[in-house]
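Novice: the following block contains a protein sequence and its predicted model.
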Amino acid sequence: MGSRDAGIKVEGQRELRKTLRAAGDDLEDLKAAHKAAAEIAAGGSRPLAPVRSGDLAGTIRAGGTKTSAVIRAGKKAVPYAGPIHWGWAARGIEPHPFLADGAQRTEPQWVELFYQALDKALKKVKGK
């Protein structure tokens, strides 16, 4: 018997493919959970943004993908969000990590929401 004839048989291969496809589909469900979690964190960050004109807080927004939740601040008209958040030692700008602090302060809410969504997705994959 040659190496080509070794013959490995996988039992349940059809069910495995179906489960993996379902798991991939359920990742799409997590996109909404990531967005919702990011919305909570963004909401917690807005009041923490340093205020001079109020423009910076108005640029805080949430996003979600299959694999991550993201909060962003700044835009072309408000390019200073990064230096305000992270600081810029060469320019004497102290860091004010309002996005990170807002996410941390709201962590219990968005973590619970995410775990519920993940549990729901896993139950669908398991067929329950």
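Specialist: Structure received.
Novice: only C-alpha atoms from now on, for both contacts and neighbour counts.
Specialist: Fine.
Novice: now H96: which helix or strand?
Specialist: If you go by DSSP states H and E, H96 is not part of any helix or strand.
Novice: which non-adjacent residue is nearest it?
Specialist: The shortest distance from H96 to any non-neighbouring residue, by Cα to Cα, 6 or more residues apart in numbering, is to H85 (4.7 Å).
Novice: now do the lengthiest helix in the chain: distance to the chain's middle.
Specialist: If you go by DSSP state H, the chain has its longest helix at helix 13-45. In this view, helix 13-45 has its centroid 10 Å away from the chain centroid, taken as Cα atoms, centre = their mean, to the nearest Å.
Novice: try it against this one:
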Amino acid sequence: MASYLRVDGLSRVVRDLQAIGVDAEDLRRAFSSIASEGASLVSSLAPRRTGRLARDTRGNRAKNRAVVTVGRASIPYAGPINYGWPARNITAAGFLQKADQSWQPYALRRLEQELNTIIRRKGLS
């Protein structure tokens, strides 16, 4: 289960930055930093019975996106805990949605900061 904030035109910005000499690893570091911060927020909002769900929150290392993922095959209950499961009397916690709402404005500013830092470091400004 992943949480997404879509930024229109971001793929083109990434392609253009690579075309003028920005390394994919620089972009990976920038998006990884944003995803890690988002994962920390999601983890802090995740319900805790054993803490396993909160510990399994992680960010990615892609060159063109920051994705926070919660759950995997060994933790199949991430979806029902977040979205609920009325047939099993599981109330939706909505921790991913809460994190999205509070993280979106900050994530866009962080993305701009990271990209501007890369551009300045490469002497492209």
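Specialist: Great, that's in hand. Here the structure is a predicted model, which means the values were calculated and not measured.
Novice: about what we covered before: give the contact list for the aligned residue in structure 2 for the residue nearest to H96 of structure 1.
Specialist: Using TM-score structural alignment, the equivalent of H85 of structure 1 in structure 2 is N82. Contact analysis of N82 of structure 2 by Cα atoms under 8 Å, 6 or more residues apart in numbering lists A92, A93, G94, F95, L96.
Novice: sec struct for N82 of structure 2, please.
Specialist: helix (DSSP: H, G, I helix; E, B strand; the rest coil).
Novice: and it, how far from R65 of structure 2?
Specialist: 23 Å (Cα to Cα, to the nearest Å).
Novice: just give the nearest non-adjacent residue to the most centrally placed residue in structure 1, would you?
Specialist: With distances taken as Cα atoms, centre = their mean, the residue of structure 1 nearest its centroid is A69 (1.5 Å). Using Cα to Cα, 6+ apart and skipping the chain neighbours, the partner closest in space to A69 of structure 1 is H34 (4.5 Å).
Novice: does the one you found really touch G64, like I thought?
Specialist: Yes. In this structure H34 of structure 1 lies within contact range of G64 using Cα atoms under 8 Å: 4.7 Å.
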